[in-house]
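1. My questions concern the predicted model and sequence given below.
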Amino acid sequence: MGDWWQRNIMEPGKLPLLLALTAFVLTFVITRVITRLIRAGKGPFGNVKAGGVHIHHVVPGVVLTVVGGFGAVAGGRHGFGSALAAVVFGVGAGLVLDEFALILHLDDVYWTEAGRKSVEVVVLTAALVGLVLAGFTPFGVDGMSQDELQDRANVIATVAGNFFFSLLALAKGKARLAIFGVIVPVIALVGAVRLARPGSPWARRFYARRPRARARARLRAYHHDRRWSGPRRVVQDWIGGRPDPQ
């Protein structure tokens, strides 16, 4: 375990990324717990106000993100300063993206249906950073054997191929499959070969003169959304809380 940690986390300089991701996830979880307690009228917490203005937590989040970002640039990749900057940045990013929907709509939509976008963005961000963190990085690792070099070269080639299929999935309007497909080959391949979603760049380019393909794409998207919208809502409600009834 110690050798793996040294070779895959410390030598490639991934410790700040790990600290930032941990701080990001913990900040989001703690923030959602506090906001749900405030919403339920429980606990000692309450909304922060100044001069009658509700100060959303995206405000300190932006400040922390800026401080942590500039601190990371100034502090380099190693040392206590870099680790501290990574934690500050992760906390700030967690606060900002928890209110991503508010920034997107320029309105307080935290507990509305539109507020679900914040949960989606946080989950996708954490997954993407986690995939980057879990990937094998050959740069900055010293003293590797020939077998280790070959293994890492194979991983890089595999990821490059998956990335190509992920780009196809993204062009077909399947962002989630595209993100996870960078690492998992089957997911990337499924997203690349299936019909594009209506309105995606691929559909606009290749289905414009194919009415049958457009009709199949709309029908498949309808059945897919109907099948998975329920479970997706359950997961989103469990993570971020149920939106207010409209």
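-> All right, it came through fine.

2. C-alpha only now, for contacts and for neighbours.
-> Fine.

3. can you pull out the helices in this protein?
-> For the chain, the helices defined by DSSP state H cover 2-5, 15-40, 58-75, 80-98, 100-105, 116-134, 146-171, 175-181, 185-193, 201-206, 211-240.

4. May I see the ones you listed arranged in TSV, with distance to residue 49 and mean neighbour count as well?
-> Formatted as TSV, the helices of the chain follow (distance: least, Cα to Cα, whole Å; neighbours: other Cα atoms under 10 Å):
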stretch	distance to residue 49	mean neighbour count
helix 2-5	44	9
helix 15-40	14	19
helix 58-75	12	18
helix 80-98	17	25
helix 100-105	17	18
helix 116-134	22	18
helix 146-171	41	17
helix 175-181	37	22
helix 185-193	46	20
helix 201-206	44	15
helix 211-240	23	14
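
5. Below is an additional structure, to be compared with the one above:
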Amino acid sequence: MQRNIIEPGKLPLLLALTAFVLTFLITRLVTRLIRAGKGPFGNVKAGGLHIHHVVPGVVLIVVGGFGAVASGRHGFGAAICAVLFGMGAGLVLDEFALILHLDDVYWTEEGRKSVEVVVLTAALVGLLLSGFSPFGVNDMSQEELHSRGDVISTVVVNFLFSLAVLSKGKARMAIFSVIVPLIGLIGLIRLARPGSPWARRFYRRRPRARAKSALRAYRHDRRWAGPRRKLQDLLGGKPDPVPPRAP
């Protein structure tokens, strides 16, 4: 903790990530209680206008961001600004789908994008936080320098692999392959998804590969659609049913 978090100046990042995750979880809990009509909570309105929580989120991001720039990386002020920034980011990304569609799609199928973006953001920040950075750490032995250099080299190579996996249209595998090389290796071996840059470049004159890629993507989506939907419902709540269209 002291050598890997505090000395390299990663404590504000840890505080921001913690505030980000807790704010998202608490916000989802409150909105689900409001939706169910339970608890003392309710929608915030001003003059008949529904104030979404993305609005205070933007305010917190602005205050925390500019405060962090003014206070530097160390000190109590930097910690407070990091917490404010993490809280604001959690509120804003919880309504990412609303910003993307410019519509209130919070409890719709489109609203699931918010949960996906929050999970991916937390994973990326977690990867950045868990990296063994030697910069800012003082009085390290030669063995520590060598071990940290090996770790950094491994992460760089895995990152290059993850870029190749990302070009195959597999964003989730690309993110986690940075620290788990086996995931990147699996992503490199398997066929690219249809429409990905890799497929457009290397499958253009290979109709058989294109057909196998489409079939594998269909089977993969059909197999994992159910578990992925259950996980999203657990984190963000089940979306409203789509009303039937009038004949």
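-> Alright, I've got the coordinates. All values reported here derive from a predicted model rather than from experimental measurement.

6. ok, back up a step: kindly reformat the helices of the first structure as TSV containing distance to residue 52 of the first structure.
-> Converted to TSV, the helices of the first structure look like this (distance: least, Cα to Cα, whole Å):
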stretch	distance to residue 52 of the first structure
helix 2-5	50
helix 15-40	18
helix 58-75	16
helix 80-98	21
helix 100-105	19
helix 116-134	25
helix 146-171	44
helix 175-181	40
helix 185-193	49
helix 201-206	45
helix 211-240	26
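
7. Is residue 172 of the first structure in contact with residue 202, as I believe?
-> Yes - counting by Cα atoms under 8 Å, residue 172 of the first structure touches residue 202, with 5.1 Å between them.

8. Map residue 230 of the second structure onto the first structure.
-> Matched across to the first structure, residue 230 of the second structure falls on residue 234, judged by TM-score structural alignment.

9. and what of residue 12 of the second structure?
-> So, by TM-score structural alignment, residue 12 of the second structure is matched to residue 16.

10. just checking, its match touches residue 77?
-> Yes - look at residue 16 of the first structure against residue 77 with Cα under 8 Å: they come within range, at 7.3 Å.

11. what touches both of residue 172 and residue 202 of the first structure?
-> Contact criterion Cα atoms under 8 Å, 6 or more residues apart in numbering; residues shared by residue 172 of the first structure and residue 202: residue 196.

12. List the residues that contact the match of residue 12 of the second structure.
-> Neighbour list for residue 16 of the first structure: 77, 82-83, 86-87 [criterion: Cα under 8 Å, 6+ apart].

13. do that again at 10 Å, thanks
-> 9-10, 22, 72, 77-87, 89-90 (Cα atoms under 10 Å, 6 or more residues apart in numbering).

14. measure residue 146 of the second structure to residue 132 of the second structure for me?
-> 12 Å (Cα to Cα, to the nearest Å).

15. and the gap between residue 190 of the first structure and residue 113 of the first structure?
-> Between residue 190 of the first structure and residue 113 of the first structure the distance, using Cα to Cα, works out to 29 Å.

16. Residue 121 of the first structure corresponds to which position in the second structure?
-> With TM-score structural alignment as the criterion, residue 121 of the first structure lines up with residue 117 in the second structure.

17. Near the aligned residue in the second structure for residue 184 of the first structure, how many other residues are there?
-> The alignment partner of residue 184 of the first structure in the second structure, by TM-score structural alignment, is residue 180. If you count neighbours by other Cα atoms under 10 Å, residue 180 of the second structure ends up with 14.

18. centroid residue for the first structure?
-> residue 125 (1.2 Å; Cα atoms, centre = their mean).

19. what lines up against residue 205 of the first structure once you look at the second structure?
-> In the second structure, residue 205 of the first structure lands on residue 201 (TM-score structural alignment).

20. dump the residue contacts of its match.
-> residue 195.

21. ditto for residue 225 of the first structure
-> Counted by Cα under 10 Å, 6+ apart, residue 225 of the first structure has contacts residue 232.

22. any idea how far residue 242 of the second structure is from whatever residue of the second structure lines up with it?
-> Here residue 225 of the first structure is matched to residue 221 in the second structure, going by TM-score structural alignment. As judged by Cα to Cα, residue 221 of the second structure and residue 242 of the second structure stand 21 Å apart.

23. again, but for residue 154 of the second structure
-> 47 Å.

24. Then residue 36 of the second structure?
-> Distance, residue 36 of the second structure to residue 242 of the second structure, using Cα to Cα: 18 Å.

25. wait, doesn't residue 59 of the second structure sit right on residue 84?
-> Yes - contact criterion Cα atoms under 10 Å: residue 59 of the second structure and residue 84 qualify, at 9.4 Å.

26. Name the nearest residue to the aligned residue in the second structure for residue 47 of the first structure, ignoring sequence neighbours.
-> Using TM-score structural alignment, the partner of residue 47 of the first structure in the second structure is residue 43. Excluding the flanking residues, the one nearest residue 43 of the second structure by Cα to Cα, 6 or more residues apart in numbering is residue 50, at 7.0 Å.

27. same thing with residue 10 of the second structure?
-> residue 129 (7.0 Å).

28. next one: residue 242 of the first structure
-> residue 111 (7.4 Å).
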